[in-house]
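# Structure for this input, please:
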Amino acid sequence: MSSLVEFDSLYVHVPFCKNICDYCILYSVVENSREVRKAYLDKLESDLNQASKQLNSLKTIFVGGGTPSALSFEDLERLIKLLQGLSPQDEFTIECNPSSVDQAKLEMMYSKGVTRLSFGGQSTSRKTRKMLGRRTGDMELFSAIDLAQKVGFTRINVDLIYGVPGQTLADWQFDVEQVLKRGIRHFSAYSLILEEGSELSKRIHETDDDLAVEMYHLCEDLLKEAGLERYEVSNYAVPGQECRHNLDIWLGARYLGLGPAAASFDGVLRWTEKADLKAWIKGEQAEYDQIPQKERSAEVLAFGFRTKLGWKKERLHSLYGIDVLIEYKEILDTLMTQGLLEETKSSIRATQQGLLFADEIASVLVEYAQGISE
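Okay, here's the model as predicted:
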């Protein structure tokens, strides 16, 4: 860990899940041992104490997983108390599975300063959930949203997945409309990716990309009618309701990740904690990603192109110097000629078409940076 940097954001990975969905490859464990969970929280407390001097000016905290809400009331309360004193200036988010929250947990989170919830819904359709190996029902999702709103939460996100084999355009429209009926003001829509090693990839070998593109555009149209604007490839919000944690990270913020498999970035180095709960608890060394600065700036540049507004040149220059766009002028001009990027005097960003090809833009930029670094 860098001993000099003050981090802008903190991410905490809670690896525990009651069960693991078939599409998921994020690090998680099905673990119910009180002793293991205590050891996890003890290690987290130790790491927070060690990093305390670098967490004095946090803007955001994001607790993800895994399933943070799968912790018992007592363990979840201890976790939040550990983070509560860091007093993030802008946002404190916790991811929740609708099936593992109740009024007591929601009231406790709200009373202790959590400002934003993110619910993993994935689908309101039984057949789509079955295909995904998702065990949470639509009624659990709607009940959790209603309870959270009753408790006082006004910043609530719901995740849904589209492009699932067997899912029709009408199914997807129904999903989106059902969530909008709950008054949701932030929405994440993820195209299904068949990740190597997932249970789903063993059963399914391809998806309908053309249908997924139709779903992408339909989602934008439906949400726009409801007052939610796309602000990143997969994220929509009523203006002012954007996820500030993710926005900052897409635009080069320095963040510390704690917990097994959590990633960190200090502006120069990235490192990732061991994706093994027992090894992480024992304190095994994180894996460092050391690449040339030109590759790093290309990587950060590409992340920013995932956002609708892209880069304010002033912000980009503050991170990597006034010459950063000059270094990449040749490839940026090519991407603009292809209609994937557009530039003004003060900013550079992806076009509407470019947002569809954000991953390809990233690949081209990093490959170009590798070439000029050699």
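
# For the rest of this, base every contact and every neighbour count on C-alpha atoms.
Noted.

# so who does L277 touch?
For L277, the contacting residues are P15, Y40, P260, by Cα atoms under 8 Å, 6 or more residues apart in numbering.

# Sequence B follows; please return its structure for comparison with A:
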Amino acid sequence: MPSALPDGLPAPIDGSLPASAFGGPEDPQPPFGFYVHVPYCASRCGYCDFNTYTAAELGGGASQASYADDAIAEIRLARRVLGDADRPVETVFFGGGTPTLLPAADLGRILAAIRDEFGLLPDAEVTTEANPESVDPGYLAHLREAGFTRLSFGMQSARAHVLQVLDRHHTPGRAQECVAEARAAGFAHINLDLIYGTPGETDEDWQASLDAVLAAEPDHVSAYALIIEDGTRIATRIRRGEIPLPDDDVLADRYLMADEALTAGGLGWYEVSNWAADGAARCRHNELYWTGADWWGAGPGAHSHIGGVRWWNVKHPKPYAERVAAGESPAQGRELLTEEDRRVERILLELRLKDGMPLSLLKDRGFAAAEAAVEEGLLEPDKFADRKAVLTLKGRLLADAVVRDLVD
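Next comes the predicted model:
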């Protein structure tokens, strides 16, 4: 969860939602998922601006040991807010922070509370993020027994000096070992996260990371360009001139290297920064976000969206724990999305998908921009003829610019 939260409108203390969020009796229910934010980290990575806390940063009144009880209290609040509506959960995603700093039994208890309150679909996807050094074979076996179906390991790089710049503390090679241990524990779906463009990273370093990922044989890979966020340690180092700012041309070249290597390795792109072995290997929880479905975000700083209402929780674990213990909503603020808000968000998100975005979302100026993008080789002409906007490889490199033109 990003560290900065918008102001928004006041959120009701009981968490109640307007009637418009529930739709009419004839309206189809969109897919429903749960996000659980675990805000704890053993140490802070130099590039991270997420809402996370080390033990030294927590202060009094917040406890990692009691966090599972806090999250379960919010899950029960969610059941009260959503009433008796039948909303079985299709996806659950534990993110952070480092969820696997909690005992596996605690993660299992939180998942069990979601199952007890809402029910899980038989084929529900249940993911947790994990740092490579935070798990071992026994821990992974406990997660699988608790009902987790998917793991996402933060590998970032195969090179020690790149990990050092990122302030990542796992040993090179450990992430690949985790893939093998996860397979042995019975996990069919495993993601490795990579970051490219770290200061000091060479083309050879990046190729080595891609080679290491493919040798580990996960069925999903996410690769993100390093983004320099204000207030992070790496931003401070760049400002001081200790390390260089990532170069846009280098980032583009690294993306092309990734797409070539991952495609050759049997992984196809389905979102600009994500590649999967097949449809079953895609991250269904992220697809839920990208297609505007519903989800409840539990935990400090977590965001939720139900029926066009979006809200976000207080950031710090102490006031979060105090509110849920009192039976109150931990929401700090919320907003009601207009039809125009939702149209723009669909363009922003769906254009990044291989499945593309319907041209019906575009207004006149946006449609004219899309026609120009086809001429410039940024959108697939055959898909355009089928009334879809789908990025070409060149278009993926310039996705942000294409989106800006299409939202007009």
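
# How alike are these chains, TM-score-wise?
Once superposed, the chains reach a TM-score of 0.88 (TM-score structural alignment, normalised by the length of structure 1), with 356 aligned residues with a Cα RMSD of 2.3 Å.

# Closest one of the contacts of L277 of structure 1 to L169 of structure 1?
When the contacts of L277 of structure 1 are compared for distance to L169 of structure 1 (Cα to Cα), P15 wins out at 33.4 Å.

# From N274 of structure 2, how far out is the aligned residue in structure 2 for that closest one?
The alignment partner of P15 of structure 1 in structure 2, by TM-score structural alignment, is P39. Distance, P39 of structure 2 to N274 of structure 2, using Cα to Cα, to the nearest Å: 24 Å.

# Now do the same for V221 of structure 2: helix, strand or coil?
Counting by DSSP: H, G, I helix; E, B strand; the rest coil, the backbone at V221 of structure 2 sits in strand.

# P39 and N274 of structure 2: who's more crowded?
Per other Cα atoms under 10 Å, whichever of P39 of structure 2 and N274 has more neighbours is P39, with 27 against 20.

# Is the more buried one in contact with E57, as I believe?
No - between P39 of structure 2 and E57 there is no contact under Cα atoms under 8 Å: 11.2 Å.

# quick one: the residue lying closest to A112 of structure 2 once chain neighbours are set aside from R115 of structure 2, how far?
Using Cα to Cα, 6 or more residues apart in numbering and skipping residues adjacent in sequence, the residue nearest A112 of structure 2 is A146, 8.0 Å away. A146 of structure 2 sits 11 Å away from R115 of structure 2, going by Cα to Cα.

# Was I right to think D171 of structure 1 contacts R126?
No - using Cα under 8 Å, D171 of structure 1 is not in contact with R126; the gap is 10.5 Å.

# Could you check which of these two has the larger neighbour count?
Each of D171 of structure 1 and R126 has its neighbours counted (other Cα under 10 Å); D171 has more, 17 against 14.

# Map the more buried one across to structure 2 for me.
Aligned partner of D171 of structure 1 by TM-score structural alignment: D205.

# could you pull out the helices for the stretch 1-150 of structure 2?
Secondary structure of the stretch 1-150 of structure 2 (DSSP state H, counting those that start in this stretch): helices at 55-58, 67-82, 104-118, 137-146.

# Pick the most buried one from those helices.
Most buried of those by mean neighbour count (mean count of other Cα atoms under 10 Å) is helix 67-82; its value is a mean of 20.

# what about the helices of the stretch 1-150 of structure 2, which gets the closest to E375 of structure 2?
Once these are compared by Cα to Cα, helix 67-82 is nearest, at 47.5 Å.

# Which other helices and strands does the closest one contact?
Applying 3 or more Cα pairs under 8 Å, 6 or more residues apart in numbering; DSSP states H and E, we find helix 67-82 of structure 2 packed against helix 104-118, strand 294-298, helix 317-325.

# before we move on, the earlier item: ok now do the match of D171 of structure 1, which residues does it touch?
So, once contact is read as Cα under 8 Å, 6+ apart, D205 of structure 2 ends up touching A158, R159.
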